[in-house]
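Engineer: fold the following and give me the result.
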Amino acid sequence: MSADPFDELERMLSSLFGEQMAADAVQALRSSGVDPESLAQMPGMADVSQLSPGQLLAIRAQFQQMFHASPAEPVNWAMGQDLALQQARRDGDPMVSASQAEAFRQALQVADLWLDTATELMPAPGAREAWTRSGWVERTLPVWKEVCAPVAEAVTAALSATLEKQIRQMPEEMAQAAQQMGALGSIMRTMSGTAFGLQVGQAVGALATEALGATDTGLPLTREPGTALLPANVTAFAEGLEIEDSEARMFLAVREAATARLYAHVPWLRGQVMGAVEAYAREIRIDTEALESAVAQVDPHDPEALRAALEGGMFAPQETRQQREALERLETLLALVEGWVEVVTAQAVAPHLPHAMALAEMIRRRRAHGGPAEQVFARLIGLAFRPRRAREAAQLWTHLGASAGIAERDALWEHPDVMPSPAELVNPEDFLTMRRMAQDMDAEMDADLASLLDGTLGYTEGARQAGAQPAEGGQAQDGADQAVGETAQEAAEPGAGPAQGGQGSGEGHGGSDSDEDSGTGSPEAPGS
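Structural biologist: Prediction:
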């Protein structure tokens, strides 16, 4: 028997994970001060000789993926991508033949020609492609990472803390062994990141079996502009409709191209949509009591069990005011995108596709039952959208196009400040009238302000006249003062004489002279 207690542990790990990984693991355990004998008491570490070769290979592969994830990322995206690809291929993932690829490329090119008659926005740059389901996963997963990163951090932190607490509440001998592991927190974070990565992979893989194109969710899921359709899913969509595949393909190509035009030529749209998703996710608060209750029934060493618990909604996010505001912004933006695409598509295909109305109704039903985007967000971060907003948005865009024309309708996409608000979606028919009234009021106020500043405003003339009256009164008073001054000067001159002085005195005492004059006839007063 070896004198070094780690030798037996290293041999056991070597049988599972190979010599290099075993050596790295033992080195980490040595540096953390773990007692190797106590590890045998940990769940899953005893009697590995009973495992079959297939089980050992599976454990080895899972161990390599779990513990070789990037420490800078909260989620094990490698395992998530693998699961997403497995899900995408679960019901088959037919390769795209050369003839199919050419047919779909031509459909997307023709779609741009049809759309030129229905919108002022130019075609999106980039390639026109046909993707497999697994290709859709690989092309869109980088953006799904961006979408899920904020919620992944919150969920992973809460889950790792709960799992660590769960281990510390194990029987004493197991708890002592667990507490000796200085890297316990790191291990729990790794387990949590793996669990969330599996959840994302499950959701994205399921979505790949339903998505019709690169923009089917209404989200900008590719970083580069372009358009793409999934032939296998387009064929499945057309089944049972008694409509030719070519007609369904053209209808969906126009929808795809219309959405791509928006995100390509409305520069603020992508940032606003992704920003609303991130703002919602940043405010996620985990119900720790519900989480602890759920984890108590889950084996913390089983990522599949953790993933199942995640899918069961054990996190129950508590919605905050900031989340409600972000959700309203996101709902409104996606509804406006979907409504505009619906209206523009209907206008573009009307002269060409005899079953356009039936195809549009299929899309509306698909949306009403919870479209792909709603299902994914509900599963990942609790976001749910209301289809009625898309219907209201479609009514608004239809009304604008009929009343104001295509150019004025599409001009609303020029800046987010002029986009319809949630309140304006409630009464689409009144939108244009209310906007024009507001514009007229703003124009009138601007004109009045300009007139006020340059002195040409109507009431400023009256103010100027009113200000002139006190000035005239002041001049009259100055004239009176001057007259009094001249009289006083004349009285003071030496050659004026007594008569002048008496006159001046009489003028100065006119009241007394009058009394004296009347005094000569005063006896007549009683008689009269």
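Engineer: CA atoms for contacts and neighbours, from now on please.
Structural biologist: OK.
Engineer: assign the nearest residue to Gly382 once chain neighbours are set aside to helix, strand or coil.
Structural biologist: The shortest distance from Gly382 to any non-neighbouring residue, by C-alpha to C-alpha, 6 or more residues apart in numbering, is to Pro317 (7.0 Å). Under DSSP: H, G, I helix; E, B strand; the rest coil, the three-state class of Pro317 is coil.
Engineer: Pro317 contacts Thr288, correct?
Structural biologist: No. Using C-alpha atoms under 8 Å, Pro317 is not in contact with Thr288; the gap is 9.7 Å.
Engineer: tell me the helix or strand right after the host helix or strand of Gly135.
Structural biologist: Using DSSP states H and E, Gly135 maps to helix 133-168. Sequence-wise, the next helix or strand beyond helix 133-168 is helix 172-179, with elements assigned using DSSP H and E.
Engineer: next one: that next one to chain centre, how far?
Structural biologist: Counting by C-alpha atoms, centre = their mean, to the nearest Å, helix 172-179 is centred 45 Å from the centre of its parent chain.
Engineer: for it, list every residue counted as buried.
Structural biologist: 174-178 (16 or more other C-alpha atoms under 10 Å).
Engineer: any chance of those in TSV, plus distance to Gln202?
Structural biologist: Below are the buried residues of helix 172-179 laid out as TSV (distance: C-alpha to C-alpha, whole Å):
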residue	distance to Gln202
Met174	33
Ala175	33
Gln176	35
Ala177	34
Ala178	31
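Engineer: Proceed likewise with the subsequent sequence, for comparison:
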Amino acid sequence: MSDLPFGFSPGDDPDRDKPKKDPNSGAPGSDPFGFGGGGFDMGDLGQIFSKLGEMFSGAGNLGSGKQTGPVNYDLARQLASSSIGFVKPIPEQTTSAIADAVRLAETWLDGVTPLPAGTTRTAAWTPSDWIDNTLDTWKRLCDPVAEQMSSVWTSALPEEARAMAGPLMAMMQQMGGMAFGSQLGQALGTLSKEVLTSTDIGLPLGPKGVAALMPDAIETLAEGLEQPRSEIMTFLAAREAAHHRLFSHVPWLSSQLMSAVEAFARGMKVDSSGIEELARGIDPSALTDPSKMEQLLSQGMFEPKATPEQTAALERLETLLALIEGWVQTVVTAALGDRIPGTSALSETLRRRRATGGPAEQTFATLVGLELRPRKLREAAALWEKLTDAIGADARDGVWQHPDLLPSAGDLDEPAGFIDRMIGGDTDGMDQAIADLERDANGGDEDPGRPPVDN
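Structural biologist: Alright, predicted model coming up:
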């Protein structure tokens, strides 16, 4: 994948920690700050900040829209809307067809899972509607990463350097917010025309309980398939409805997903050699040009290193998303398999979309730093299918009562042990997890007589 999140670089780059040679070294004008080719010291850093301050003082308005956080979301929205262009209204007939498809899918899902319907209304979204209804969630996903990126390199500076920087740091963060907003806007503008439903990326991006399908993107998908459009619509409606059942009736699920993203951001560490790289080779004009600033960020100017904390957080997030997607595939196949002949083929189409790094996965990797692993998705679906055969749908979905009850990443690789534990009635972990959940819901007080939490 060529697009990497906010200056992230692959962790397996063998040349990552090697000194980088300036191809223009020694050439006239190759030393914009006049430091020469020697070493880097605090005196040099002071001159850098002075030069940057002079450039910023004449920069004028640094961008469109207000910025109150680490990302300029006004700019992101403007760029996304601009890339979408004209949007034709969705015919009432299409909106009614989507409502009918969701209603039918809910009826069929009732027979394969004890989790009740989670949709309160249906919607047909244009790309612009998708931007409007999902941007708040993207803020929650991107803010932790952007905040850490905007501060982690500053914290790597010596105390004297931070004192020298002064107000310049706020201006640098504003430029970074513009660069992040630009990258976000371009990515969301593209994604808004390609996602099929509000949960296509595996996360609850839209409002709770709103089952939303994207007719234009579905039409584009259907053009390359042999299945009738009505069947494709019902299949995607079932997937959307199944996602909402989980997100509506497993109350801890959304917060766990967000917590994993935040844990990923907290685990960032920056290579302070990027500061020295700045002194040697930066183009000063980049600091007054948002597009060049964005290019610097994408090239890893302040490159964060992968840390054990990040690796653990990403594994938790990948595993949880794989379990969600695997469960959805399992229940949708069970609900539609005997009713829609093309269910297996459609499932395979979406699986290949994931395996080849579809637009949703690429954008999520760009914005948050996570790339879904298709192998985990396949194995998660296989685990849920085997668990259903072994203990039934009711006991299978009881696993969602608490995060500690879910299969681990190791269980996805070796599901037999997890299934054997469930078949054998080894519920020690389950009983304790449910007791903890009940205690938390009761304000931390023990109440053995309290009825089980209704999920």
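Engineer: quick TM-score on the pair, please.
Structural biologist: Once superposed, chain against chain, the TM-score is 0.74 (TM-score structural alignment, normalised by the length of structure 2); 372 aligned residues with a C-alpha RMSD of 3.1 Å.
Engineer: packing partners for the helix holding Gly135 of structure 1?
Structural biologist: Here helix 133-168 of structure 1 touches helix 77-88, helix 172-179, helix 184-208, helix 269-282, helix 288-295, going by 3 or more C-alpha pairs under 8 Å, 6 or more residues apart in numbering; DSSP states H and E.
Engineer: those helices into CSV, with extra columns for distance to Met437 of structure 1?
Structural biologist: Formatted as CSV, these follow (distance: least, C-alpha to C-alpha, whole Å):
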stretch, distance to Met437 of structure 1
helix 77-88, 52
helix 172-179, 70
helix 184-208, 45
helix 269-282, 27
helix 288-295, 51
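Engineer: hang on, the earlier thing: what angle do the helix holding Gly135 of structure 1 and helix 288-295 make?
Structural biologist: 100 degrees (axes from the mean of the first three to the mean of the last three C-alpha atoms, to 10 degrees).
Engineer: so helix 133-168 of structure 1 versus helix 172-179, what angle?
Structural biologist: Going by the same axes, to 10 degrees, helix 133-168 of structure 1 makes 120 degrees with helix 172-179.
Engineer: give me the buried positions along helix 133-168 of structure 1.
Structural biologist: Going by neighbour count (16+ other C-alpha under 10 Å), the buried part of helix 133-168 of structure 1 is 133-137, 139-141, 143-145, 147-164, 167-168.
Engineer: again, but for stretch 170-178 of structure 2
Structural biologist: Judged by neighbour count using 16+ other C-alpha under 10 Å, the buried positions of stretch 170-178 of structure 2 are 171-178.
Engineer: tell me which residues touch the residue nearest to Gly382 of structure 1, please.
Structural biologist: Neighbour list for Pro317 of structure 1: 284-287, 381-382 [criterion: C-alpha atoms under 8 Å, 6 or more residues apart in numbering].
Engineer: could you single out the nearest of those to Glu224 of structure 1?
Structural biologist: Closest approach to Glu224 of structure 1 among the contacts of Pro317 of structure 1 (C-alpha to C-alpha): Ile381, at 25.2 Å.
Engineer: what's the counterpart of Leu213 of structure 2 in structure 1?
Structural biologist: Under the alignment (TM-score structural alignment), Leu213 of structure 2 pairs with Leu229 of structure 1.
Engineer: name the nearest residue to that match, sequence neighbours excluded.
Structural biologist: Here the nearest residue to Leu229 of structure 1 in space, its sequence neighbours aside, is Gly213; by C-alpha to C-alpha, 6+ apart that works out to 4.1 Å.
Engineer: tell me where structure 2 has strands.
Structural biologist: Taking DSSP state E as the criterion, structure 2 carries its strands at 121-124, 210-213, 269-270, 304-305.
Engineer: in structure 1, what stretch matches the first one?
Structural biologist: What it means is strand 121-124 of structure 2. By TM-score structural alignment, strand 121-124 of structure 2 lines up with residues 127-130 in structure 1.
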